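K.L.:
have a look at this fold, sequence not included:
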């Protein structure tokens, strides 16, 4: 047993399902475990640049407030709201919110359920975990398959600020992908999908709900101020 005050740390791995650090301090053993089973076999975990996502959300807020003020003014004004104003408020602003969030929040990488999913502006690529050969982070997070194909994520690209800081976000995401791949390798099912697929990623539901909500808000405010 180590002497009081001594420290010892080592990696813990239990059947590829959990990983963590065992620390021995003053004869007391503390084990900090990170459960990887959820991402290897269960629900997916989302990885994104939190700074970019937060910036996108903050930019949307003034657009939303401006839309709200304009909508309330039009609804409170006497007479019928002009048709072009109705459609401008119901389409332009929701499309603006949609695009800003597409570029900042809805683009990300998901890991779990035996796949690595890369969601970009208008496309979604599903890569089976067993087909991933390596992950790089310098200049942007790139997922490289065994066939040599390279897939990148818009939200986790390179930037001057990131380069000056040493790409901490990219390194964190790349490390989490690698940890997931290690846990999947030791617990993967006998049969799994081995084909990379690409499909559209448009977030149409969000856009449709935004347009419908904007149009409904104007209609309800008109009734309230009538």
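P.N.:
Looks like it came in fine. None of these values were measured; they are calculated from a predicted model.
K.L.:
make it CA atoms for all contacts and neighbour counts henceforth
P.N.:
OK.
K.L.:
name the SS class of the closest residue in space to residue 47 that isn't next to it in sequence, please.
P.N.:
Distance criterion CA to CA, 6 or more residues apart in numbering; nearest residue to residue 47, sequence neighbours excluded, is residue 109 at 5.1 Å. At residue 109 the chain is in strand, as set by DSSP: H, G, I helix; E, B strand; the rest coil.
K.L.:
if I look at residue 109, how far off is residue 53?
P.N.:
From residue 109 over to residue 53 the distance is 13 Å, taken as CA to CA, to the nearest Å.
K.L.:
quick one: which of these two has more around it?
P.N.:
Taking other CA atoms under 10 Å, residue 109 and residue 53 do not tie; residue 109 has more neighbours (27 against 20).
K.L.:
before we move on, the earlier item: quick one: contacts for the residue nearest to residue 47?
P.N.:
Shown in contact with residue 109 (CA atoms under 8 Å, 6 or more residues apart in numbering): 46-48, 116-119, 153.
K.L.:
alright, now check it against this:
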């Protein structure tokens, strides 16, 4: 299955459901295990521990979040964007030849270049079964292409680009998520 959502900004986001669930459950499990131990004073005893422990745990959970939740395919009226952890492939609709399901979901550009998705990558089981869980995402992306790709706005006249995108706010949030209990223990 895939998770498909829309927002008031006319953005369609497609995520692999199992990745999305994993990206929420794992941080909660880490929090349920670590936070009580931190609050009880079992894991951190001084300011250095309060600063370093969430850095390590936050980095692990942030990495899981990058691969599971952030890795997605997003469609706007201007372009189709494939988020692969820290890399973003932004492809204007006019550049897309096909959205195909072969060894995972691939965006085929008119130039012949293929852009794959971490979330919807190939697998042995998927190739044997025909990727049944990816078919809904492909159908939705093709439908969105029909809606958005017919009359692209002037902003969509740009060309395809790939860039590095580090979500600083999310990294800070994960750090604080694990740091706050330590500060509570240490100072209250």
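P.N.:
Yep, it's here. As the structure is a prediction and not an experimental result, all values here were calculated from the model.
K.L.:
returning to what we had before: and the gap between the residue nearest to residue 47 of structure 1 and residue 209 of structure 1?
P.N.:
Distance from residue 109 of structure 1 to residue 209 of structure 1, by CA to CA: 24 Å.
K.L.:
could you dump the contacts of residue 109 of structure 1 into a markdown table with secondary structure added?
P.N.:
As requested, those are exported to a markdown table (three-state DSSP):
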| residue | secondary structure |
| --- | --- |
| 46 | strand |
| 47 | strand |
| 48 | coil |
| 116 | strand |
| 117 | strand |
| 118 | strand |
| 119 | strand |
| 153 | strand |
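K.L.:
report the buried members of the residues you listed.
P.N.:
With burial judged by 16 or more other CA atoms under 10 Å, the buried subset of these is 47-48, 116-119, 153.
K.L.:
ok, the residue nearest to the spatial centre of structure 2 to residue 147 of structure 2 distance?
P.N.:
Centroid-nearest residue in structure 2: residue 70, 1.4 Å away (criterion: CA atoms, centre = their mean). Distance check for residue 70 of structure 2 against residue 147 of structure 2: by CA to CA, it reads 24 Å.
K.L.:
contacting residues around the corresponding residue of structure 2 for residue 199 of structure 1?
P.N.:
The pairwise alignment with structure 2 assigns residue 199 of structure 1 to residue 163, based on TM-score structural alignment. By CA under 8 Å, 6+ apart, the residues touching residue 163 of structure 2 are 87-89.
K.L.:
helices of structure 1, start to end?
P.N.:
37-41, 50-76, 83-87, 93-104, 160-165, 168-187, 204-225 (DSSP state H).
K.L.:
so which of the ones you listed is nearest residue 136 of structure 1?
P.N.:
Closest to residue 136 of structure 1 of the helices of structure 1, according to CA to CA: helix 168-187, at 6.6 Å.
K.L.:
need the contact list for the counterpart of residue 97 of structure 2 in structure 1.
P.N.:
Residue pairing (TM-score structural alignment): residue 97 of structure 2 is matched to residue 133 of structure 1. Counting by CA under 8 Å, 6+ apart, residue 133 of structure 1 touches 143-146.
K.L.:
now with 7 Å, please.
P.N.:
Contact partners of residue 133 of structure 1, counting by CA atoms under 7 Å, 6 or more residues apart in numbering, are 144-146.
K.L.:
repeat for residue 14 of structure 2
P.N.:
Taking CA under 7 Å, 6+ apart as the test, what residue 14 of structure 2 contacts is 2-5, 72-74, 137.
K.L.:
go again with 6 Å.
P.N.:
3-4, 72-73 (CA atoms under 6 Å, 6 or more residues apart in numbering).
K.L.:
what of residue 67 of structure 2?
P.N.:
Contacts of residue 67 of structure 2 (CA under 6 Å, 6+ apart): residue 85.
K.L.:
so what corresponds to it in structure 1?
P.N.:
So, by TM-score structural alignment, residue 67 of structure 2 is matched to residue 103.
K.L.:
before we move on, the earlier item: could the helices of structure 1 be laid out in TSV, adding distance to residue 194 of structure 1?
P.N.:
TSV is the format used below for those (distance: least, CA to CA, whole Å):
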stretch	distance to residue 194 of structure 1
helix 37-41	16
helix 50-76	31
helix 83-87	46
helix 93-104	28
helix 160-165	33
helix 168-187	14
helix 204-225	28
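K.L.:
next, count neighbours for residue 80 of structure 1.
P.N.:
Neighbours around residue 80 of structure 1, by other CA under 10 Å: 9.
K.L.:
dump the residue contacts of the corresponding residue of structure 2 for residue 158 of structure 1.
P.N.:
Under the alignment (TM-score structural alignment), residue 158 of structure 1 maps onto residue 122 of structure 2. Contacts for residue 122 of structure 2 (CA under 6 Å, 6+ apart) come out as 103-104.
K.L.:
any buried residues in stretch 101-109 of structure 2, and which?
P.N.:
Those would be 101, 103-109, for stretch 101-109 of structure 2 by 16+ other CA under 10 Å.
K.L.:
scratch that, stretch 211-223 of structure 1 is what I was asking about
P.N.:
211, 214-215, 217-218, 221-222.
K.L.:
aligned to residue 109 of structure 2, what sits in structure 1?
P.N.:
Looks like residue 109 of structure 2 aligns to residue 145 there (TM-score structural alignment).
K.L.:
got it, and residue 56 of structure 2?
P.N.:
Residue 56 of structure 2 maps onto residue 92 in structure 1, by TM-score structural alignment.
K.L.:
what about that match, how many residues close to it?
P.N.:
13.
K.L.:
tell me the contacts of the aligned residue in structure 1 for residue 88 of structure 2?
P.N.:
Counting by TM-score structural alignment, residue 88 of structure 2 corresponds to residue 124 in structure 1. When contacts are counted by CA under 6 Å, 6+ apart, residue 124 of structure 1 touches 118, 198-201.
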